[in-house]
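>>> Any chance you could fold what I've pasted below:
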Amino acid sequence: MYTFAFEKLEVWQLSRQFVAKIYKVTADFPDEEKFGLVSQIRRAAVSIPSNLAEGNARLLKDDKARFFQISYSSLMEVVNQLIISLDLGFINE
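Here you go, the predicted model:
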């Protein structure tokens, strides 16, 4: 049973799972990255389902599209940060 309409979105459900995976992966990063890359990756990941939820609540199509685009942009931010993490040896493929 769903309380909010956005909970029915498959993309929102998948993004929640993605956030959980990001938190698990970044838990093993070096301590000195706790307030750097780890914080940045986690905030960007959380932004994905957050913007999907907010966009889904908007009444105008343009507003919805704007928030969905922000969500996608946050996903690309996380992808970039994971590539950097790979380059730095914090994660493997």
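
>>> Please make it C-alpha for all contacts and neighbour counts, starting now.
Will do.

>>> How about the secondary structure of residue 29?
coil (DSSP: H, G, I helix; E, B strand; the rest coil).

>>> which SSE is the residue nearest to the spatial centre of the chain in?
Nearest residue to the geometric centre of the chain (CA atoms, centre = their mean): residue 45, 2.0 Å. Counting by DSSP states H and E, the element that carries residue 45 is helix 37-57.

>>> name the helices or strands packed onto the helix or strand following that helix?
Moving toward the C-terminus from helix 37-57, the next helix or strand (DSSP H and E) is helix 61-87. Using 3 or more CA pairs under 8 Å, 6 or more residues apart in numbering; DSSP states H and E, the elements in contact with helix 61-87 are helix 37-57.

>>> could you check the angle helix 61-87 makes with the helix it packs on?
160 degrees (axes from the mean of the first three to the mean of the last three CA atoms, to 10 degrees).

>>> one more to put side by side:
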Amino acid sequence: MRDYKKYDTWKVAHELVKEIYIVSENFPKSELFGLTSQIRRASVSIPTNIAEGCGRSTDKEFARFLEISIGSTNETEYLLLLFCDLGFTSEDKLSSLNPKFNQTKTYTT
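Sure thing, here's the model as predicted:
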């Protein structure tokens, strides 16, 4: 069994979740149970799937959970783009997140 806390990718994803929660605090209250909830769940899914994959017994299972994590990364990226388009935030405020998205898509040990 792997220790997910030793993976740099998990560490970056964990930091990304915390930043998403901070950014989403300023989203309209009318979206609390809609898009705000969706982006929070999508971002939490990134490190969660890495952690779950680390608990699997085969490399194939581990790889599958990493793929799911990448899908959640893409979903989170899209939702941030949507939030920008809807005027809930600006690309300038989110520019620091882009490197983290790229790092979570590159899995290294």
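
>>> one step back: so which residues make contact with the helix holding residue 45 of the first structure?
Contact partners of helix 37-57 of the first structure, identified using CA atoms under 8 Å, 6 or more residues apart in numbering, comprise 5-7, 12, 15-16, 18-19, 22-23, 26, 29, 33, 63-68, 70-72, 74-75, 77-78, 81-82.

>>> Any of the residues you listed buried? List them.
6-7, 12, 15-16, 18-19, 22-23, 26, 29, 64, 67-68, 70-72, 74-75, 77-78, 81-82 (16 or more other CA atoms under 10 Å).

>>> now the equivalent of residue 82 of the first structure over in the second structure: how far from residue 53 of the second structure?
Mapped onto the second structure by TM-score structural alignment, residue 82 of the first structure lines up with residue 80. Look at residue 80 of the second structure and residue 53 of the second structure: by CA to CA, to the nearest Å, they are 26 Å apart.

>>> what do we get in the first structure for residue 18 of the second structure?
So, by TM-score structural alignment, residue 18 of the second structure is matched to residue 20.

>>> What strand or helix carries its match?
Going by DSSP H and E, residue 20 of the first structure is in helix 10-26.

>>> Compute the number of surrounding residues for residue 62 of the first structure.
Residue 62 of the first structure: 11 surrounding residues under other CA atoms under 10 Å.

>>> So it versus residue 68 of the first structure, what's the distance?
Taking CA to CA, one finds residue 62 of the first structure at 10 Å from residue 68 of the first structure.

>>> Stretch 41-61 of the second structure: which residues count as buried?
Going by 16+ other CA under 10 Å, stretch 41-61 of the second structure has these buried residues: 42-51, 53-54, 56.

>>> just stretch 82-93 of the first structure next, same as before
82-83, 85, 90.
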